[in-house]
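Chemist: here are the coordinates; sequence isn't available:
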């Protein structure tokens, strides 16, 4: 079977869905791998490295000629509509925000697998792209904050005086949040964190952070994610968080609910109450944002309510792509491991009796197999 790895077309996307390492893994399965020329250049992987690993490198890349098409960002509706029936696609699909593409994939009789939908169970950990990319994003968020924050992160005691450590607050203690906590702590900041899931308290502590309890525990849903709070409790949550936000020098928000808009955790007024020179980095900006008014890919200067300066509000976009080499290394392994699960004797044959395969399947046989996405499409129509 022919597996195609194309160059990503979306602006700002530097990752690639296969590396020379995973080409070796895929060809060992008995499939034929073709990589579009220049696909890995932004991630530091040359055409020569792909050829050495056993891939064909194609200057003219026609996505419609492959049995399996691997990608990073969601396909465009136009490309999805041209794929032959029976084509298999593997990649991030963002089904909640890419409904036209989902509809096109179903109409074209494409069997698509969305890595966001891989079940969070032990045997699927090596295919969990949300986790691998969140690891990169959480680390990057702290770096973005440090270059904008006009002070040191660590405590310094000098002959000229003492510089206190920065106070960092992380909202959301999933993979990205925990990585942000650990990174900020290693830089010497005083770190506190909040998550609506009480079980995350031990994880926050293990990373060197101080857990904030608001007595608003949520029920933990599938995959370890918190269920969305009712509106009245969400309002109360923001009220209880306000004094902690007001004391923070750096605020990093990471809360997300797969397939749903990001929960609003911080209002514009809460940002304005922070000290002058503070920095807010919202990792959920591309899915609506945890911070009111955030814009993905843009920095905004929010005047403080005290009138003594501004707070920098950073809407992260393509966070993992900003560290394209290692992000691609991890992501490509996720893709290759899922393909390996579905490949026997050189043939990619998805077995929907397997809970991992069934869980990751977005469209098949002309139908949308992911119930929430199917319902969203019904509502749109």
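Modeler: Sure, I can see it. Here the structure is a predicted model, which is why all the values come from computation and not from measurement.
Chemist: Please count neighbours and contacts with C-alpha atoms only from this point.
Modeler: Will do.
Chemist: how close does the nearest residue to residue 265 once chain neighbours are set aside get to residue 229?
Modeler: Once flanking residues are discounted, residue 265 sits nearest to residue 290: 5.1 Å by Cα to Cα, 6 or more residues apart in numbering. Distance, residue 290 to residue 229, by Cα to Cα, to the nearest Å: 14 Å.
Chemist: Give me the more crowded residue out of the two.
Modeler: Between residue 290 and residue 229, counting by other Cα atoms under 10 Å, residue 290 is the more crowded of the two (28 against 16).
Chemist: those helices in the chain, which residues are they?
Modeler: In the chain, the helices defined using DSSP state H lie at 20-28, 47-53, 77-82, 99-107, 129-148, 175-186, 201-206, 231-247, 268-272, 324-342, 355-360, 371-380.
Chemist: got another, please set it beside the one above:
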């Protein structure tokens, strides 16, 4: 069976779904791995790198494949060229990509969405949301340090002492914790807040101060926070305002896949910040944690520069691709059986919780119930 690595075509996407050092994992299972020409170019991976790892480079790789792996969903033109029964693995935000889901269904393709992999212990090695959040969290701390026109660390010199920058991080999931860790490594004084009770210990474990607003905690399913009432949100904003006003850099990372990002910081709160302050909103693409932030843009609010994140993991395509590719390999391995002759057979077991949870379409049917209900409701 053939696995094809698609070349990404969406604007701003620099990652690739497979890297040369992991090709051997797939060929070792018995697959033939084919790669579209220049698939890894933006991640500084050459076609020769893939050939040296045992892959074939072929312009017709996708059309002849049994399984196509990509980062972003395949385009409609590509989907309609695939043979019925072909499988795809990619990120597939079903709420925003309903036309793609419909095409996948109508073309009889089996599709798996990486963001739908259940958040259970057995699936941790396949959790691409977490691996990409790790990259994004690191990147946003580096962006904040680069934009801030002062040192992050304390510096003591014969000419005097330069105090460290003060950084506030809102949200202590994977991205937030990595932002905290990176800012601490750069020498900043870091304070952080999360609505989940368990996050306080995690924040302290990174060497940061956990901000305690003495409000009820909001533990939700799958490790995410549950939505808060508007009264709770308004009280939280009031209590956070002095911390944000004192910060040199504010980093916000609160987001839940498939949902609007919570608005944690108002324009008025940003206007309280000192001249030269920096705000990095990692959730700008999903509505933003900061009022007025714009995905992919730097805007000025009061005295602060506000950087809105857009496809942030793709800004570090090398490590992001390596981590994502490992997630893909682990998921493919779960769904692979080996014949007596040693050949690979891609045979998803839909009784498996991970397989069933991540499957969007199969055999002409939308299997992901919320997506099916939404599409059928639109078509009714």
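Modeler: Happy to help now that I have it. Source: prediction; values computed, not measured.
Chemist: Which of the helices of structure 1 has the highest mean neighbour count?
Modeler: helix 175-186 (a mean of 25; mean count of other Cα atoms under 10 Å).
Chemist: What is the mean deviation of that helix from its aligned residues in structure 2?
Modeler: Average distance between helix 175-186 of structure 1 and its aligned residues in structure 2, after superposition and using mean Cα distance after the TM-score superposition for structure 1, equals 0.4 Å.
Chemist: what angle sits between that helix and helix 129-148?
Modeler: 40 degrees (axes from the mean of the first three to the mean of the last three Cα atoms, to 10 degrees).
Chemist: any idea where the strands of the stretch 151-300 of structure 2 begin and end?
Modeler: 155-157, 160-162, 166-170, 189-193, 209-210, 249-252, 278-281, 298-301 (DSSP state E, counting those that start in this stretch).
Chemist: Make JSON lines from those and add distance to residue 345 of structure 2 and mean neighbour count to it.
Modeler: Converted to JSON lines, the strands of the stretch 151-300 of structure 2 look like this (distance: least, Cα to Cα, whole Å; neighbours: other Cα atoms under 10 Å):
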{"stretch": "strand 155-157", "distance to residue 345 of structure 2": "59", "mean neighbour count": "10"}
{"stretch": "strand 160-162", "distance to residue 345 of structure 2": "62", "mean neighbour count": "11"}
{"stretch": "strand 166-170", "distance to residue 345 of structure 2": "45", "mean neighbour count": "27"}
{"stretch": "strand 189-193", "distance to residue 345 of structure 2": "47", "mean neighbour count": "24"}
{"stretch": "strand 209-210", "distance to residue 345 of structure 2": "49", "mean neighbour count": "19"}
{"stretch": "strand 249-252", "distance to residue 345 of structure 2": "44", "mean neighbour count": "30"}
{"stretch": "strand 278-281", "distance to residue 345 of structure 2": "43", "mean neighbour count": "29"}
{"stretch": "strand 298-301", "distance to residue 345 of structure 2": "48", "mean neighbour count": "16"}
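Chemist: quick one: which of those strands is nearest residue 138 of structure 2?
Modeler: Nearest to residue 138 of structure 2 among the strands of the stretch 151-300 of structure 2 is strand 249-252 (11.1 Å), distances taken as Cα to Cα.
Chemist: which bit of structure 1 covers the closest one?
Modeler: Mapping strand 249-252 of structure 2 onto structure 1 (TM-score structural alignment) gives residues 250-253.
Chemist: so what's the counterpart of residue 35 of structure 1 in structure 2 up against?
Modeler: Matched by TM-score structural alignment, residue 35 of structure 1 corresponds to residue 35 in structure 2. By Cα atoms under 8 Å, 6 or more residues apart in numbering, the contact set of residue 35 of structure 2 is 4-7, 50, 55-59, 61.
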